[in-house]
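Dropping the sequence and predicted coords here.
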Amino acid sequence: MHATEHAPRSVVAGISEWALDAAAVEESVLSPRCGAALTFTGIVRNHDPEAAGTVTSLEYSAHPDAGTVLEGILDRHRRGPQAAGGEVRIAAVHRIGMLDVGDLALVVSVASAHRADAFEVCRAVVEDIKTEAPIWKKQQTAAGTSHWVGLP
């Protein structure tokens, strides 16, 4: 299906227990009214400053209201100052459950009339998700230790 054949919502947010599909998330924001589209993917890496040793996997947990919080973040940015320059469409999906190194933990896609707006909004959305969304991760290391990140 091409962007001209459907009218996806301008804000799509979700929490998923399934592997994320970055192309599908980006497809959900495409529109003939938008000349720029970009996608950020957060990928599980094998190290973290807060982990003692090599990270082998992560386990993400989310509060039941996490999806609603994501929607609020995206809606706030869709209505922000960048929206004055034209339409801004945003989608974000965060994974929960067990993830291995290399798995996608977060996908954020933004489409807008102009590229500068898309870049600015995408970065702001990613940062706000990291600081505001009630999502926590437990890092597992090769040494068998674990460490929680993001707990209040």
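Good, I have the coordinates.

can we go C-alpha only for contacts and neighbour counts from here?
Will do.

Sketch out the strands for this protein, chain order is fine.
Ranges of strands in the chain, per DSSP state E, are 11-16, 36-43, 55-62, 88-95, 97-100, 104-112, 135-141, 146-149.

would you turn these into JSON lines with distance to residue 29 and mean neighbour count?
Conversion of these to JSON lines gives the following (distance: least, Cα to Cα, whole Å; neighbours: other Cα atoms under 10 Å):
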{"stretch": "strand 11-16", "distance to residue 29": "8", "mean neighbour count": "19"}
{"stretch": "strand 36-43", "distance to residue 29": "8", "mean neighbour count": "18"}
{"stretch": "strand 55-62", "distance to residue 29": "24", "mean neighbour count": "20"}
{"stretch": "strand 88-95", "distance to residue 29": "5", "mean neighbour count": "28"}
{"stretch": "strand 97-100", "distance to residue 29": "26", "mean neighbour count": "18"}
{"stretch": "strand 104-112", "distance to residue 29": "6", "mean neighbour count": "26"}
{"stretch": "strand 135-141", "distance to residue 29": "24", "mean neighbour count": "21"}
{"stretch": "strand 146-149", "distance to residue 29": "30", "mean neighbour count": "15"}
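
how about these in CSV, adding distance to residue 82?
Compiled in CSV, the strands of the chain are given as follows (distance: least, Cα to Cα, whole Å):
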stretch, distance to residue 82
strand 11-16, 15
strand 36-43, 13
strand 55-62, 29
strand 88-95, 7
strand 97-100, 34
strand 104-112, 9
strand 135-141, 27
strand 146-149, 32
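
what's in contact with the longest helix seen in the chain?
The residue-count maximum for a helix in the chain (DSSP state H) belongs to helix 115-132. When contacts are defined by Cα atoms under 8 Å, 6 or more residues apart in numbering, helix 115-132 is touched by residues 35-40, 69-70, 73-74, 77, 82, 88, 108-112.

then this one, side by side with the first:
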Amino acid sequence: MSEVIKLVGVRDTPLSVDEVFQAACDPGAGGTTVFVGTVRDSDHARAVRRLSYSAHPTVEQELRRVMEKVAADFPVKALAAVHRVGDLEIGDLAVVVAASCPHRGEAFQACRRLIDDLKAQVPIWKHQLFADGGDEWVGAC
């Protein structure tokens, strides 16, 4: 199944939607779904100034494990996922994932599972800095 995993990355440089989309393209896929997560300007009714992501050293192995499970549960032709670490500003891309499957419904489901499981299981932590001077650490994201 790992042959369908085309791109796995956690990096401190800006992310590219095009890179992830191109990695997930497959001639046997009738649908490719891409999810882009961006840094928003508020959380829990508090203005966010900026945030920072940090990750455990095993982050890429854990991301691959999540992707392998998605590939086992759906008729995936290709998967791609990258997450940013380091300091990010409002509007920056934090995560980009994509799934290609024979049909669009499967592609939507696989992509949804990929981002949901990434946020729940991959050891990446978010430190939000609020405009009011406060801050907050968010568990696995």
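Yep, it's here. The shown structure was predicted, so the numbers you read here are calculated from the model rather than taken from an experiment.

which residues in structure 2 does the longest helix of structure 1 align to?
Aligned by TM-score structural alignment, helix 115-132 of structure 1 falls on residues 104-121 of structure 2.

Mind listing what's buried along that stretch?
Applying a neighbour-count criterion of 16 or more other Cα atoms under 10 Å, one finds 104, 106-108, 110-115, 117-119, 121 buried in stretch 104-121 of structure 2.

chain center to that stretch: distance?
Relative to its chain's centre, stretch 104-121 of structure 2 lies at 10 Å (Cα atoms, centre = their mean, to the nearest Å).

mean per-residue distance, it to structure 1?
Overlaying structure 1 shows stretch 104-121 of structure 2 at a mean distance of 0.5 Å from the equivalent residues (mean Cα distance after the TM-score superposition for structure 1).

coming back round to it: and the angle for the longest helix of structure 1 with strand 135-141?
With axes from the mean of the first three to the mean of the last three Cα atoms, to 10 degrees defining the directions, helix 115-132 of structure 1 sits at 80 degrees from strand 135-141.

Would you mark the buried spots in stretch 17-26 of structure 2?
Buried-residue list, stretch 17-26 of structure 2, by 16+ other Cα under 10 Å: 17, 20, 21, 23, 24, 25, 26.

Quick one: the residues you listed as CSV, columns for distance to residue 58 of structure 2 too.
Shown next, in CSV, are the buried residues of stretch 17-26 of structure 2 (distance: Cα to Cα, whole Å):
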residue, distance to residue 58 of structure 2
17, 24
20, 21
21, 25
23, 22
24, 23
25, 27
26, 28
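
Next, count neighbours for the counterpart of residue 145 of structure 1 in structure 2.
Under the alignment (TM-score structural alignment), residue 145 of structure 1 maps onto residue 134 of structure 2. When neighbours are counted by other Cα atoms under 10 Å, residue 134 of structure 2 registers 10.

Which residue would you name as the spatial centre of structure 2?
Using Cα atoms, centre = their mean, the residue of structure 2 that lies closest to the mean C-alpha position is residue 95, 3.8 Å off.

distance of residue 138 of structure 1 from residue 58 of structure 1?
In this view, residue 138 of structure 1 and residue 58 of structure 1 are 6 Å apart by Cα to Cα, to the nearest Å.

before we move on, back to that, got the contact list for the residue nearest to the centre of structure 2?
Residue 95 of structure 2 neighbours (Cα under 8 Å, 6+ apart): 15, 35, 36, 37, 38, 81, 82, 83, 84.

now with 10 Å?
Applying Cα atoms under 10 Å, 6 or more residues apart in numbering, we find residue 95 of structure 2 in contact with 9-10, 14-17, 35-39, 81-85, 115, 118-119.

Can you find the partner of it in structure 1?
Residue 95 of structure 2 maps onto residue 106 in structure 1, by TM-score structural alignment.

and if you look at residue 41 of structure 2?
Residue 41 of structure 2 maps onto residue 46 in structure 1, by TM-score structural alignment.

tally of neighbours for that match?
Neighbour tally, residue 46 of structure 1, other Cα under 10 Å: 19.

Pretty sure residue 93 of structure 1 sits against residue 70.
Yes. Contact criterion Cα atoms under 10 Å: residue 93 of structure 1 and residue 70 qualify, at 8.4 Å.
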